[in-house]
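In: give me a model of this one.
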Amino acid sequence: MNRPQYILLPVNPYFIAFSLAAAFLLNLMPWGRLVAVPDFVALVLLFWNVHQPRKVGMGIAFLLGILMDVHNASLLGEHALAYTLLSYGAITIHRRVLWMTLGVQMFAVAPLLVGAQIVPFMIRLLMGAAFPGWGYLINGFVEAALWPIASTLLLMPQRRPEDPDDTRPI
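Out: Okay, the predicted model is just below:
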């Protein structure tokens, strides 16, 4: 109950763009057939939808999904639909999630992240692709486990004071 409350600085829009671009570049890495490789775009997109829903919305989620579909050479729109649904869910619960601790937030965002993995999974199965295995759905749980790390890293620039002062209590 006595957690320190930080007054966050306004987020820099260039930092949002940089973090989304960095997540996209991490998704472009050739991970091969590794199991439990998180979707970094979904994780960072979810973070910004929860913390800055007016700056990062469903339009950006749709565009990032189209870019991921083009990169993966998959059915055009499957990631776009998944990211748009993820964004909608995050914007819907963003006020409740922000009141929770990071450990509880992890469990609150896990259904959204797993759902973002289920949408392309189901679309591929409906289109007649081979069953990729249940290990494909583990990625959502790995992303949920990475939520506290992503939150800490992406909030760091907002937590530093503009002019540090040893006598200031906040």
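
In: from here on, just use CA atoms for contacts and neighbour counts.
Out: Will do.

In: how far away is the residue nearest in space to the middle of the chain from residue 161?
Out: Central residue of the chain (Cα atoms, centre = their mean): residue 43, 2.0 Å from the mean position. According to Cα to Cα, to the nearest Å, residue 43 stands 26 Å off from residue 161.

In: just checking, residue 62 touches residue 84?
Out: Yes - contact criterion Cα atoms under 8 Å: residue 62 and residue 84 qualify, at 5.5 Å.

In: report the buried residues of stretch 123-141.
Out: 123, 124, 136, 137, 139, 140, 141 (16 or more other Cα atoms under 10 Å).

In: so what's the residue count around residue 2?
Out: Using other Cα atoms under 10 Å, residue 2 has 4 neighbouring residues.

In: what about residue 75, which SS state?
Out: Look at residue 75: counting by DSSP: H, G, I helix; E, B strand; the rest coil, its state is coil.

In: so who does it touch?
Out: Residues counted as contacts of residue 75 (Cα atoms under 8 Å, 6 or more residues apart in numbering) are residue 69.

In: please name the nearest non-neighbouring residue to residue 36.
Out: Closest residue to residue 36 apart from its sequence neighbours, by Cα to Cα, 6 or more residues apart in numbering: residue 139 at 4.6 Å.

In: taking the buried residues of stretch 123-141 one by one, which sit in helices?
Out: Cross-referencing the buried residues of stretch 123-141 against helices under DSSP state H gives 123, 124, 139, 140, 141.

In: Proceed likewise with the subsequent sequence, for comparison:
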Amino acid sequence: MIMPAGQPLLLPVKPWFIWFSLLLALLLEMMLGMGLSGRAAWPPDLLAVALLFWVVHEPRRLGIGSCFVFGVALDVHQGALLGQHALAFSALAYLGLQVHRRLLWFALPTQALHVLPLLLAAHALQWLVRLLTGSGWPDWSALLAPLVEAVLWLPANWLLLAPQRRPHDPDDSRPL
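Out: Got it, this is the predicted structure:
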């Protein structure tokens, strides 16, 4: 694959790092749910951002099935309707797989703009499931979560790609 101009070549990602980052995002999501925000609608879904990131960057290592499993785990932890997050994360993974080749050609701010509709669709799917089960209409502050998640795409990109940017074989006698 030809890389966009000015983008450095990255080393292959270690599979353990993908799963470690996803488990860490799941734990952070669980701690945020138990913290001060509680059941508020505005906090970002860190697990959704991490899942979408790895689906876009490593589509062969993470797919719809693993996103479904993480969604069920989050549903069980939050005591939410079983399958609510699983359905949203599966749809998010599907949409991420549809745009992953095109998305990586854009600069990071443009990527965040392209990711925003995907995150909005995942949240809208969760809101629809809640409406169908009689939980009521979401508050206007629920629209902040996808916006914050799209902004979090930038630091997530820097943080999760950092281990791949290290020099692969330092050697003073080679120019590359």
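
In: residue 139 of the first structure reaches residue 39, doesn't it?
Out: Yes - here residue 139 of the first structure reaches residue 39: they are 7.2 Å apart, a contact under Cα under 8 Å.

In: picking that back up, for the residue nearest to the centre of the first structure, which non-adjacent residue is spatially closest?
Out: In space, residue 43 of the first structure is closest to residue 143, 6.3 Å off (Cα to Cα, 6+ apart).

In: can you tell me what the one you found aligns to in the second structure?
Out: Mapped onto the second structure by TM-score structural alignment, residue 143 of the first structure lines up with residue 149.

In: roughly how far apart are its match and residue 76 of the second structure?
Out: 22 Å.

In: more neighbours: the two, which one.
Out: Set side by side, residue 149 of the second structure and residue 76 show more neighbours around residue 149, with 24 against 14, by other Cα under 10 Å.

In: what residues are up against that one?
Out: By Cα under 8 Å, 6+ apart, the contact set of residue 149 of the second structure is 44, 45, 46, 49, 116, 119.

In: now for those residues: which two are most distant?
Out: Spanning the widest gap among the contacts of residue 149 of the second structure are 46 and 116, at 13.9 Å by Cα to Cα.

In: neighbour-wise, which of the two wins?
Out: residue 46 (23 against 19).

In: residue in the first structure matching that one?
Out: Looks like residue 46 of the second structure aligns to residue 40 there (TM-score structural alignment).

In: the nearest residue to its match once chain neighbours are set aside: neighbouring residues, count only.
Out: Spatially, and ignoring its direct neighbours in sequence, residue 40 of the first structure is nearest to residue 23 (5.0 Å; Cα to Cα, 6+ apart). The tally of other residues near residue 23 of the first structure (other Cα under 10 Å) stands at 18.

In: as a check, name the ranges of all helices in the second structure.
Out: Going by DSSP H, the second structure shows helices at 15-34, 46-57, 64-78, 84-103, 108-132, 144-161.

In: pick the most deeply packed of these.
Out: Comparing the helices of the second structure by mean neighbour count (mean count of other Cα atoms under 10 Å), helix 46-57 comes out on top with a mean of 24.

In: where's that helix relative to the chain centroid, distance-wise?
Out: Centre-to-centre, helix 46-57 of the second structure and its host chain are 2 Å apart (Cα atoms, centre = their mean, to the nearest Å).

In: and it with helix 108-132, angle?
Out: 130 degrees (axes from the mean of the first three to the mean of the last three Cα atoms, to 10 degrees).

In: from residue 133 of the second structure, how far out is the closest residue to residue 54 of the second structure other than its chain neighbours?
Out: In space, and not counting its chain neighbours, residue 54 of the second structure is closest to residue 62: 6.6 Å by Cα to Cα, 6+ apart. Per Cα to Cα, residue 62 of the second structure is found 30 Å from residue 133 of the second structure.

In: can you check residue 169 of the second structure too?
Out: Taking Cα to Cα, one finds residue 169 of the second structure at 56 Å from residue 133 of the second structure.

In: same question, residue 83 of the second structure
Out: From residue 83 of the second structure over to residue 133 of the second structure (counting by Cα to Cα), the distance is 12 Å.

In: and residue 89 of the second structure, by the same measure?
Out: Distance from residue 89 of the second structure to residue 133 of the second structure, counting by Cα to Cα: 19 Å.
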